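In: just need the structure, nothing else, for what follows:
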Amino acid sequence: MSTAELAWFKSSYSSAQGDSCIEVALDWHKSTYSSAQGDDCIEVALTPTTIHIRDSKDPSRPHLGLTPSAWTPFVAHAAARAD
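Out: Next up is the predicted model:
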């Protein structure tokens, strides 16, 4: 995996004074329903407590975070809306 696929950000425990801190990264994956033609789709990044969701067309925009227990109902609702 290249670092270009990771979204790095400072820990919320970091201060603005530039002191020592850690950075964490999310490993984003494009939906398996996406094609190589640049279709509109989402990307997801998994952590133990949160499933992060973002727009693949504009990854710099804010993303949605869901708990694992909210993921299944979210996907079911999205699939019903797509029909």
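
In: please make it C-alpha for all contacts and neighbour counts, starting now.
Out: OK.

In: now for Ala25: which residues touch it?
Out: Leu6, Ala7, Trp8, Phe9 (C-alpha atoms under 8 Å, 6 or more residues apart in numbering).

In: now Arg81, what's its secondary structure?
Out: Assigned with DSSP: H, G, I helix; E, B strand; the rest coil, Arg81 falls in the helix class.

In: quick one more, to check against the first:
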Amino acid sequence: MNLSEIEAFPAIVDSPSITKAAEMLYLSQSTISHRLKSLEKELETTLIIRGNGQRTIYLTLKGEEFVQIARKWAALWRDTQQFKTDQVFS
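Out: Okay, the predicted model is just below:
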């Protein structure tokens, strides 16, 4: 699990489509799909349901739980990077 996978998930949820998430992150749809599949494999659960021929996604119960964790994880990463930057100038 890495930051790019974690950041992709809330983007998908906020969009709510893989195509729109890809546009928002300036990535290809296949890249976002790959990151989502990798994250689901790592977590050993399905996070979203994608209907055949439908552009909208739906969160599973585990997806609803994990989106909060993903947001916290990404925020902690940003805070850590800011902390490192602040150290340089202190």
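
In: what's the TM-score here?
Out: The TM-score (TM-score structural alignment, normalised by the length of the first structure) is 0.32; 39 aligned residues with a C-alpha RMSD of 3.5 Å.

In: how about the helices of the second structure, start to end?
Out: All helices of the second structure, identified by DSSP state H, fall at 3-14, 18-25, 29-43, 61-89.

In: what about these, which gets the closest to Arg50 of the second structure?
Out: helix 18-25 (9.4 Å; C-alpha to C-alpha).

In: for that closest one, buried residues please.
Out: Judged by neighbour count (16 or more other C-alpha atoms under 10 Å), helix 18-25 of the second structure contains these buried residues: Ile18, Thr19, Lys20, Ala21, Ala22.

In: Ile57 of the second structure: which of those residues is nearest?
Out: Ile18 (7.8 Å).

In: identify the residues contacting that closest one.
Out: Per C-alpha under 8 Å, 6+ apart, neighbours of Ile18 of the second structure: Ile12, Gln29, Ile32, Ser33, Arg55, Ile57.
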